[in-house]
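Engineer: Coordinates only, no sequence provided:
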């Protein structure tokens, strides 16, 4: 063995002596990602789809925010939905709480790597670099909105600046920086510039990316209404002047491709038998939509066929009759005690067993409305929404109510309501509400202008209902925290982790104290604590 090692060593010396001039060429992996041999366009779809996957499913949104903001309800205990419906921890709560942090930073790093590769290549791919930067900011906004103070100025710099332990920046510093950076990125977009390939949101359409950038700027600006109204107004007006979304054709979403291994995480979750049979629309949501005779009710909601077997069958369509739809209140279980769903004052009764099915049984929550299976849960290729025309118009309506120079509040509100109704057809034909019907409804339900508060309440209730029923639960929760609408009654189920209050943030990943302890401790101190109820900077009473 010793002779063999000596021989190998000698051969290595000779090889090194004879090939020194080709050392870099020989020792470079031809498959590695570098600016010389890798097209950075190829990373863009990964960064884009990672963002959408992060705001869906078991990354937290469907288990936390969908029920914290009372879009969904779930009358079970114990279950992982207890995290959202009852604020009671499940066994994997720390994993769920860390998911957005981990996944969004990973998505942001993919976007950052696109910029790094372009820099290495030294080519003029300004459009691609700017779009990648916008996607990076989209992810960083998500992180700071969910957790508060976080790594920002030193984030994503392990490769380029060897920063392994980034400081936690204050959210009050992060937001102005993001807005300024976004403004700069948008200004470099040029429809006559480099072509973007592999873009799964807008197929490289730079005009649409500019609209997206300004619409994202508007959303960021409106976060600051309670803490920095001057900056909020400045950037809301800049976004409006620059050109936000102008129709539902501008909606930002990703069409998933389950055949090739990419599926909608919300749909995937709701195809789990326990999830499909037990997750229901909430009472506040159904009450709100039905009070306005909203045509979405018969599109998004259905009552399953009778009995347990039929409730669990994802292939069966339910009853969409408007009058029959009823939302389920939060905070109940099916355990026979004081919080059993059957004790709820307006309990509609159990869905009776189907006599034609041998051994079938009644189903306790079967008469509450569930999300329409054919619309939301039957296909794993269901689109995932990022930002919509309806949202931007509703935000502009609020900005106008505040007296800012962004157009007419009533017109924006009308556009927002109409656009919301027209957006469900993006899922599939089951959700189609015609432009004519949407316009008729919006005209018949104009903005109430009797007072500023009445207008703000109406606008933000619509925002909540729209984002929630388009399954963008994070945005429904974010805007609820910012605006205070709808006014929700918290659940105070025994053993909850929030003192009977609706959670206002997610806690930092449990690994942070050991992996970035000094900066984590500083961040916790600056953030006012690391609990489910301490508020992020822009979330003021």
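Structural biologist: Yep, it's here. A quick note: this is a predicted structure, and the numbers were derived from the prediction, not measured. Residues are numbered from 1 along each chain as shown.

Engineer: hey, let's count contacts and neighbours off CA atoms from now on
Structural biologist: Noted.

Engineer: Return the residues in contact with residue 494.
Structural biologist: By Cα atoms under 8 Å, 6 or more residues apart in numbering, residue 494 lies in contact with residue 88.

Engineer: Pull the contacting residues for the closest residue to residue 329 other than its chain neighbours.
Structural biologist: Leaving aside its sequence neighbours, residue 329 sits nearest to residue 283 (Cα to Cα, 6 or more residues apart in numbering; 5.0 Å). Contact partners of residue 283, counting by Cα under 8 Å, 6+ apart, are 326-330.

Engineer: dropping in the other structure now:
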């Protein structure tokens, strides 16, 4: 099976390199490549879309040089500009271009291909929904309903995108079935249709929670329905959505980065909290400093100037855990722990009839298990600490801190949940370029949108607010009521 998957890698890399050279339908006659594959096989496009998504989600512009720093999971020890929020409208072009020109384009090709079947179309719709959700949570208003119909598509509001994705995921679930046809090229779930149906509904959980501060009735209705059908969502760590890398040249992006550079360390904010709580995950999430004179885990401070960051000592602060720096370490997209945290929050809000504390403890346990902590004595000892016990009156703090830890590595989604919930309460470092205690809340649109789709870009920012990283998105309500 592994040899077959590796063979698929080689084939689809070649196919995608050819297929992506073609332009939009309106320009096809002018720019047609006579050597291009006119009808690429859905299996190759699916494998490509998953591989490129893994590299995007765990890569530089989307994760370890942006959101992973901004939620203070990591910090920069040199070249600290992104950690000080010194970014511009060229910083996030890769995220936008890969999301649209590579991922959504390939997934649209699967959905419209006559060579596929309903299961291919269902999987592609689920994965396209994941991509659109990633993009809207990073940028806000985005091209959505018109993307495939125009070279200058209008931007839809984030509200329209989120509501549209809720409906698309229902449609995807209806396409997916054991009689919907054979699927190949699925490197996330190994062609398991049931798992894709679970991911579809789990994404609906995530989206519904994002609506909570804007449309509580819809959030409650969607989540209560899925609580009543709990087997329809990710229901164990075996069902986690993740992409497992193989070896060179398909390395995990973090392994590739640390193979050539040594710029990142684990954030002091995270290490201090793990130390304070005697968290057994600390040895998985971080390494002891290489300086033999330092006997404890030590985090690097965020938002420092290059000189100040360097002065902490390259070998006196903790690098990310070796588990995450292996060539074959997985890119994780959605976990069982997240599902349980969503249900715990829903119970705390009174949306479902369940015990919030029990679900909170189950969520922490799922996260510990995910990171290899399976000894029940260690787990029970951790959960019994006063600082870890669920505080029903301040559920947002209890859940906020623990979900933040559980999201380690998943920078974009940790960034979304921190903005949505407002916890943990993060403090920028002394050399932030934003000032006044502000933190980033979105990505800049790429400069190419201003030049190539300027009219629609201007309409988008007139609706959403200035194209600044401090502008709040629709779901990110100020002065949240908790």
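Structural biologist: That came through, no problem. The structure displayed is predicted, hence computed values, not measured ones.

Engineer: What are the buried residues along the longest helix seen in the first structure?
Structural biologist: Assignment by DSSP state H gives helix 93-121 as the longest helix of the first structure. Buried positions in helix 93-121 of the first structure, judged by neighbour count with 16 or more other Cα atoms under 10 Å: 93-94, 96-101, 103-118, 121.

Engineer: can you check stretch 393-405 of the second structure too?
Structural biologist: Residues 395-405 are the ones in stretch 393-405 of the second structure that count as buried (16+ other Cα under 10 Å).

Engineer: Dump these to CSV, plus secondary structure and distance to residue 83 of the second structure.
Structural biologist: Shown next, in CSV, are these (DSSP: H, G, I helix; E, B strand; the rest coil; distance: Cα to Cα, whole Å):
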residue, secondary structure, distance to residue 83 of the second structure
395, helix, 29
396, helix, 26
397, helix, 25
398, helix, 26
399, helix, 25
400, helix, 22
401, helix, 21
402, helix, 23
403, helix, 22
404, helix, 18
405, helix, 19
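
Engineer: From the residues you listed, pick the one nearest residue 120 of the second structure.
Structural biologist: When those are compared for distance to residue 120 of the second structure (Cα to Cα), residue 403 wins out at 32.4 Å.

Engineer: if I look at that closest one, how far off is residue 394 of the second structure?
Structural biologist: 14 Å (Cα to Cα, to the nearest Å).

Engineer: The helix or strand hosting residue 12 of the second structure to helix 105-112, inter-axis angle?
Structural biologist: Assigned by DSSP states H and E, residue 12 of the second structure belongs to helix 2-19. Helix 2-19 of the second structure runs at 100 degrees relative to helix 105-112, counting by axes from the mean of the first three to the mean of the last three Cα atoms, to 10 degrees.

Engineer: tell me what helix 2-19 of the second structure is packed against?
Structural biologist: helix 42-57 (3 or more Cα pairs under 8 Å, 6 or more residues apart in numbering; DSSP states H and E).

Engineer: Under the alignment, what does residue 14 of the first structure map to in the second structure?
Structural biologist: By TM-score structural alignment, residue 14 of the first structure lines up with nothing in the second structure.

Engineer: for the stretch 201-350 of the second structure, what spans make up the strands?
Structural biologist: Here the stretch 201-350 of the second structure has its strands, by DSSP state E, counting those that start in this stretch, at 241-243, 264-266, 331-334.

Engineer: ok so, going back, whereabouts in the second structure does the helix or strand just after the longest helix of the first structure align?
Structural biologist: On the C-terminal side of helix 93-121 of the first structure, the nearest following helix or strand under DSSP H and E is helix 126-147. The aligned range for helix 126-147 of the first structure in the second structure is 118-139, by TM-score structural alignment.

Engineer: same thing with stretch 505-514 of the first structure?
Structural biologist: Mapped onto the second structure using TM-score structural alignment, stretch 505-514 of the first structure covers residues 442-451.

Engineer: so how far is the first residue of the matching stretch from its last?
Structural biologist: Terminal residues of stretch 442-451 of the second structure are spaced 20 Å apart (Cα to Cα).

Engineer: List the buried residues of it.
Structural biologist: In stretch 442-451 of the second structure, counting by 16+ other Cα under 10 Å, buried: 442-447, 449.

Engineer: Those: which two are farthest apart?
Structural biologist: Spanning the widest gap among those are 442 and 449, at 16.0 Å by Cα to Cα.

Engineer: was I right about residue 324 of the second structure contacting residue 254?
Structural biologist: Yes: at 7.0 Å, residue 324 of the second structure counts as touching residue 254 under the criterion of Cα atoms under 8 Å.

Engineer: between these two, who's got more neighbours?
Structural biologist: residue 254 (22 against 19; other Cα atoms under 10 Å).

Engineer: so what corresponds to that one in the first structure?
Structural biologist: With TM-score structural alignment defining the correspondence, residue 254 of the second structure maps onto residue 266 in the first structure.

Engineer: Quick one: residues contacting its match.
Structural biologist: Contact partners of residue 266 of the first structure, counting by Cα under 8 Å, 6+ apart, are 56-58, 62, 471.

Engineer: thinking again about what came up before, which elements pack onto the longest helix of the first structure?
Structural biologist: helix 44-54, helix 126-147.

Engineer: before we move on, the earlier item: what's the match for the residue nearest to residue 329 of the first structure in the second structure?
Structural biologist: Under TM-score structural alignment, residue 283 of the first structure pairs with residue 268 in the second structure.
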